[in-house]
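Asker: here is a sequence with its predicted model. Questions after.
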Amino acid sequence: MMNPRVEMLMLLPALLCLFPGASWAATLGGLGDNVLGPYKFQDVGNFSTFLLDRSSGVLFLGARDAILSVDTSNLNQEPRKIVWDVPEEKRRSCVAKGKTEVDCNNYIRLLEFLGDGRIYVCGTYAFDPQCAFLELTSFTLEKAEDGGVKMETGKGKCPFEPSQHYTAVMAGGTLYTAATSNFLGTLFDISRATGSEQERIRTERSINWLSDPEFVSSAFIEESVENNPIGDDDKIYFFFTEVAKEYDLYTKVKVPRVARVCKSDVGGMKTLQRRWTTFLKAQLVCEDRPSGQRYNILTDVFTTQQTPGDPSSTLFYGLFTSQWEHEELSAVCVFSLTEISKVMDGPFKELKKTCENWINPEPVPTPRPGQCLNNALKVEGFETSLKLPDKVLTFVRDHPLMENSVSAAPLLVRKGVRYTKLAVSQTGGGDGQRGAVLHLGTDRGELHRVAVVGQNTTLLQEIPLFSSQEPVNNILLHQGLALVGSPLSLARVQAEGCALYADCKECARARGLGCVWSTEEAACSPTTAAPGPGDVVDYALKKCGTVEGRCSPSMSELRVSLGLRLLLPCVQLSPRPCSWEHPPHRQTRQHNSDLEVTVTEDSLGKYICTCQEAGPGVRDPTPCRRAAYDLTLDDPSAIGVMVTAGGRHVLAIYILFFFLGLVFGAFLLYFFTRRRSIVHQGHHLPDNSLSSEKGRDLLGSSATPQSPSSASLLSDGFRLTEKRNGTATSNTTTTLLSNNGNGGLHGNSYSGTLISPSNGHGNSLYSSCNTSNSGLKLTSEILAADLLDGRTGERGRPQERESGDEVDEGLGDALGDGMKGLEEEMASFPMYKSPAPLAKCEESSI
């Protein structure tokens, strides 16, 4: 029997052809066997780590309890597999510690080349991270003397949990990691994880250094010999999101950071022993200043060099989302190494402060704290970080954060889409202008391509690769190919070249990348000719015989019916906001760039979405029309029918509410009639109710009588309690009444003062104090109790106070079911029956 996934892949190209206008149909249809699913990987899943041998094209995949090897040039070849699982005894021990059986496996999180024909492999190993060595020639793990896998501890090199945020990079054969370092996942370290014991250093355990970080990416920037006249040190950069400590706000504000350490750093002699002496961090700001929208959650970073071999041309493309947006949102900002270095060489931020005011910043000592070693420092006698003076080390320990931020305007903003991974390929436009193609993976198994040329951003393709439940978690670019991975699958698609744009419209959208459509050959090919005047894409689209352009879409007629709710899409590529032109009515609501419309007679007409096209540094953006719709009625003769049906629905609702009101009134009448008959018959409440002698003393004495003005005395009392583990408890000596959710009343303490509730305006309500017994005055909202007192004519007298256990027992026995329980609860309040004894007035402040 054929695997259902195989059948799906065979039918997918045919199904996609049924959708007109699907620009990616031909591209996906040509994938063929370029998508590998679980059936090909022998039921191995949870792929989380990719490592590519670019010389051979072999891709190594870290999975759950296994390591796979795939030849990317021949995906039909069976993948090679190494099983590295956890012994059953260790798995049971992991489960006994409170972890799930799924997490108590060995998830391979680290694959790095060692340079000696081996790969360093680390896995979670049932919450006890372990590392091993993989021999490339034999594709086996090194064995120990007992025949098992030769392992060493992976703590500090690999996370304990498979879902923890983590990043690592190999620099000159030494591993640098950013990971959790304890079982609970509460300690975080950026460390040099391998090498001699003296060189294994890490960050200081301080929230000023790392505050609940979520590590994202890391990069090793090696200085070139030709372009490094000052002899500057190599550097390692770490990107993460953490909780900001420099903002005094009520909520936890997350901020993206970039941190830098120097490769030759070995720590201090006395201060910062085995700690980084060059650890500095700065805030990354991805913000569209005209709209004020800031994207503060960093999710992925791609590092590339505009000029290969020149470290100063390094660019970091960051993928962001927003902490404050409830809907899906993604943005891309690019930061240069030059700007980051400038901020790292700038002023330090002073985090210390007194009770009220910021203290004066400390003077910066010399040599500059956090500076990497160079020729000038070595001439001064600082050949190693061990020789740095204590005042320098103390300063950098207390000042890890820089005052200035690394800012950039977004290249791309997409609402309604959540991107998970990013890769960038640099291209050269036909007019010599450099461009870039953003390869973006979504959380729904899609690959999107976006062209960025100058200040114009154009969506090229949207290619579905996996099922909607498989998010893209890896993208590698190799020899014009994109290797895209999900937790269960692997895909290989063409990533570069004009040939991947199958029709004239797709080729026209890539005109800024140097592509042109050939009518004779019916193919898209590269060109060095300069683009035409005006908008590059629109001018190219006109040659395709279509009036629809990137900024001039054709009008789409939508046949709708009255009462229908629909969402009109508008693809926003610019970071600037979009606006809609529509008929003057109020039946619309904008969701980010899309527009929700409720169809009425007045809402029929034309809807046009216009976005502001602009890139970084543009002050006067140009309007770009992105979508146009014409709403027309599907069946005009149905108007009267729908109106009549709508009127019937309204009438039915009125009738329903009328009958509900009658039922509710009858219920109230029955309640008061029954209560009146009980009172006239002289029936008394049982002794265990709150109106008995025991319950009456729950109120105790009060310095200030209550005058509650809220709708419920129970809610006022409950606001003064602290709820723990589902029960209300009092942490003061105040006598309170609280509702535990089943109709019962519990007194939390039986001595002290009765705090008066707030009146809703921040002021407590007080009546005049005296030493006589005066009744508590209640508002008209609970007038029923006052009426009951008038009918009975009884006035309560203070009685001796019973023990607390008897009070609790009496409260429990007083609980009833249905209407009887409600009656007893209303009548059980002693404050409805008689006044509470009052103490002398005392000054009170709430």
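Answerer: Okay, I see it.

Asker: contacts, neighbours, all on C-alpha from now
Answerer: Fine.

Asker: so D634 sits against E557, correct?
Answerer: No. At 10.8 Å, D634 and E557 do not qualify as touching, with contact defined as Cα atoms under 8 Å.

Asker: tell me how many other residues surround E806.
Answerer: The tally of other residues near E806 (other Cα atoms under 10 Å) stands at 13.

Asker: wait, S138
Answerer: Residues near S138, counting by other Cα under 10 Å: 8.

Asker: before we move on, what SS does it have?
Answerer: Secondary structure state of S138, per DSSP: H, G, I helix; E, B strand; the rest coil, is coil.

Asker: and the lengthiest strand in the chain, how far from the chain's centre?
Answerer: Once the chain is assigned using DSSP state E, the strand that runs over the most residues is strand 622-633. Put simply, strand 622-633 sits 32 Å off its chain's centre (Cα atoms, centre = their mean, to the nearest Å).

Asker: also this one, for the comparison:
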Amino acid sequence: QLSCFCAFISGLHSSRSRFVCYLVNYQEINVIRCCTFVDVVGVSNFTSLLLSSEDNMLYVGAREILFALNLSDISALTWKTPDRKREECSFKGKDLQTDCFNYVKILLRINSTHLYVCGTYAFSPVCAYIVSSTADFSLVKSDTGEIVTEDGRSRCPFNPEYKSTAIMADGELYAGTVSNFQGNEPIIYKSLSQGTALKTENSLNWLQDPAFVGSAYIQESQPKGNPVGDDDKIYFFFSEAGKEFDFFDNTIVSRIARVCKGDIGGERVLQKKWTTFLKAQLLCSLPDDGFPFNIIQDMFVLTPSPEDWESTVFYGVFTSQWYKGASGSSAVCSFTMGQVEKAFNGRYREVNRETQQWYTYNHPVPEPRPGACITNAAREQGISSSLHMPDKVLNFVKDHFLMDSVIRSQPLLLKRNVRYTQIAVHRVQAAKKAYHVLFIGTDDGRLHKAINVNNKMHIIEEMVLFRDSQPVQNIELDTEKGKLYVSSFSELVEVPVANCTNYQSCGECVLSRDPYCAWNGKQCVDVRLAPPRNTWQHDVDEADTSAICNKTLQSPRLAKPPPTRMSSCQVIIIPANTFKVLPCKLRSNLAERKWEFSESAGHFHYPSPEGGLVVVAQADRQETYECWSVEEGFRQLLANYCVRGEARRESTTLTGRSRTPQVSQEEFIILPGETRSPQITTKTYWNELIVVCALLAFSLVVFSLFVVYRNRDHMKSMLKEGECPNMQQKKPRIAGKPAENLPLNGNAVTASASDHKGYQTLNDNYICSTPPHECSSPDNSKSFSESEKRPLNLRESHVEISPTCPRPRVRLGSEIKDSIV
């Protein structure tokens, strides 16, 4: 086990305070801590958590290994995949390094002595039994020493990335997963009993590519002897494609589905299929414009007691497939059992099989009510089980499994740029009433602790749980011990539900609105860890500090000290006419920072962007600066500084004059977060000057290159003038060799040549514009230009050789252009 300490960090805009958890070594396990860390080298994918109240153990399922944890011991059990299975998995096209392992996906208690576990087993799901006694933690084996296993299909997914859920109710396993290798046959399955296994009907499209996030067992038959005589129900929570919204492509909706525990299928219709399967839509949307958070990420079902199941509240975490304002927003919504019951007792929807359009069914429904459990009213009609249901009722259920009513809710908590992944809710009994405290995990490994007060959410604190920013995958809440067990991909953390020692004053304790904490007159204490006293006080609803903190002894943090009390301030000595930043960190993000100083300070100060105060020291003067935190009328002194400026003194040395101030070593002041330094550091701008000069030089170079590039054509024309005379000097013609007076083909030029097809103009990289007086003969000194826009007459084209500039020139009609061979 690893202990850790908590450090205060500000910056969360919607929370009171933010305490960040840092992990340290294996020592000091009994000190006050915010979390305990469990790490095993080489173990990853903590996919399953089971908190067992029977033996006070935490069971953890990971990749090819399981753990049994308590306060004094850790037991490990390996469950590896054989090499043969891994080779088969690789042959099927799966990754041997990631997919072809045994990922534990189901870990449930089946009775007081055994656990039921299922794993992917290299894309061949298998289930087994584990002995969970204090002296033994091992897989159940046969007489031959082989592990007793069962087929895991329809119970455990093939792919470890697939979202599934499972729950145990009276020895029966209810699972929501997929039943085939491809993952395209979703199923809600009931098994493990001596009776017939039940499942959903795939041909009727009861499920549309669902992603299961949770399930719950609610004993609606309680209390025993009630007049309704209803059956217990199993609820499933998932998101799927909403086929009823045909005007949108790939619209995802959140669902709640239920089945009855006593369902055993139909006799002639829906044999070995659910006869009580119904589903309804969950909608978490904004109140102003109805923007939907349509993808459910997790659901926590809070039931006060089995007998008080009607007070059940469903807390869900939702995200949206669309963006509004900021990406990655999340919302927390709650639904009551009354809303759920009203939806499942309302009207049905039916689908037109030809057009696939969904409509509200407004016609009479058969009796007993389709999809309902067996109640006393049905028993009076001679229907004691689903096998006795009339065929017309079961045929109606086959096509009317979707409810028309939408279970709506508005977000209790809305966070921008935060993606919530898991949620757990604790019902806390305070001095006057009970409160629901929410623990919400994020995709970057943080935990938000929030409370719902008067329909307003207050984030009490935020904790960083993991060393790496990994998504929170599972949260298990131990209400008796007040512990949270949070797992990620490779880490497992234990976190107490409260850490009241972080609040250092009466105002902080009351303003936190933490129902776990109360002020006893001297300090903030956890009300669960000590016997109750009459002096304990807290006000979660109003957070009135004046009614509580004024009754206690005033401390230096609660009363404003007199300005003349110089012993309480931190003396800071700096050279005159230099500035210093005075830090002031708030302990609450809902508080306001207020600086107070004497009138003589004048205008030699201004606030810094970080919330501090920049002060300029004046020669031979001392000013007092106080930083106060103000929140809902509560004032708290955070920092008190006495800034003294010393005039610069000139002193003659061997090398010349020095203008450094004469400050003794005893006058150095160490600020919070700083270390003692033998020199006084003042602000200089040498680095800034170097950066500015470098940027200016770079800008000039870029501008020069840009000017050269824009005028490249003009510069080329200037450089190429006079190229023809130079060429004649560099390349003299060989004596005795006749000059070329004919075209290259050696034939005489005839203007009416029938095979003349024109000339192709060649791109000469070193061609120049020859001046007329250099490259023209006296006889041919006329300047030609194109006087009219007309096609060139190829019959009038021929080649001319000038004796002055022996470069061939092409005559194209009335134009003469240079050419090169």
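Answerer: Thanks, I have it. Being a predicted model, the structure only gives us computed values, none of them experimental.

Asker: which residues touch stretch 178-185 of the first structure?
Answerer: 127-128, 155-160, 164-168, 186-191, 215, 238 (Cα atoms under 8 Å, 6 or more residues apart in numbering).

Asker: run the last query once more with 10 Å
Answerer: Under the criterion Cα atoms under 10 Å, 6 or more residues apart in numbering, residues 127-129, 154-161, 164-169, 186-193, 202-203, 212-218, 238-240 lie in contact with stretch 178-185 of the first structure.

Asker: what span of the second structure lines up against that stretch?
Answerer: Aligned by TM-score structural alignment, stretch 178-185 of the first structure falls on residues 176-183 of the second structure.

Asker: what residues of the matching stretch count as buried?
Answerer: Residues G176, T177, V178, S179, N180 are the ones in stretch 176-183 of the second structure that count as buried (16 or more other Cα atoms under 10 Å).

Asker: the last one: what secondary structure?
Answerer: Following three-state DSSP, the label given to N180 of the second structure is coil.

Asker: can you name every helix or strand that the host helix or strand of F671 of the first structure contacts?
Answerer: Assigned by DSSP states H and E, F671 of the first structure falls within helix 638-680. Judged by 3 or more Cα pairs under 10 Å, 6 or more residues apart in numbering; DSSP states H and E, helix 638-680 of the first structure is in contact with helix 783-792, helix 818-828.

Asker: quick check: what element follows the shortest one along the chain?
Answerer: What that stands for is helix 783-792 of the first structure. Next along from helix 783-792 of the first structure, by DSSP H and E: helix 804-813.

Asker: for the longest one, same thing?
Answerer: Per DSSP H and E, helix 818-828 of the first structure leads on to helix 830-833 as the next helix or strand towards the C-terminus.

Asker: which bit of the second structure covers that next one?
Answerer: Residue span in the second structure matched to helix 830-833 of the first structure, by TM-score structural alignment: none.

Asker: by contact count, what packs against that helix?
Answerer: helix 693-696, helix 783-792.

Asker: residues of the longest one that come out buried?
Answerer: Yep, that's helix 783-792 of the first structure we're talking about. Neighbour count says helix 783-792 of the first structure has A785, D786, L788, D789 buried, by 16+ other Cα under 10 Å.

Asker: likewise for stretch 301-310 of the first structure?
Answerer: In stretch 301-310 of the first structure, counting by 16+ other Cα under 10 Å, buried: V301, F302, T303, T304, Q305.

Asker: ok now that stretch, how far from the chain's centre?
Answerer: Per Cα atoms, centre = their mean, the centroid offset for stretch 301-310 of the first structure relative to its chain is 28 Å.

Asker: contacting residues around it?
Answerer: 216-224, 226-227, 238-240, 311-320, 332-337, 421-427, 434.

Asker: then stretch 363-375 of the first structure?
Answerer: So stretch 363-375 of the first structure is in contact with 228-235, 260-265, 276-280, 344-345, 347-348, 377, 380, 382-385, 388-389, 391-397, 399-400, going by Cα under 10 Å, 6+ apart.

Asker: now the buried members of those.
Answerer: Of the contacts of stretch 363-375 of the first structure, these count as buried by 16+ other Cα under 10 Å: 231-235, 260-265, 276-280, 344-345, 348, 377, 382-385, 388-389, 392-393, 395-397, 399-400.

Asker: before we move on, the earlier item: just the closest of the buried residues of stretch 176-183 of the second structure to C524 of the second structure, please.
Answerer: G176 (45.3 Å; Cα to Cα).

Asker: would that closest one count as being in a strand?
Answerer: Yes. Under three-state DSSP, G176 of the second structure sits within a strand.
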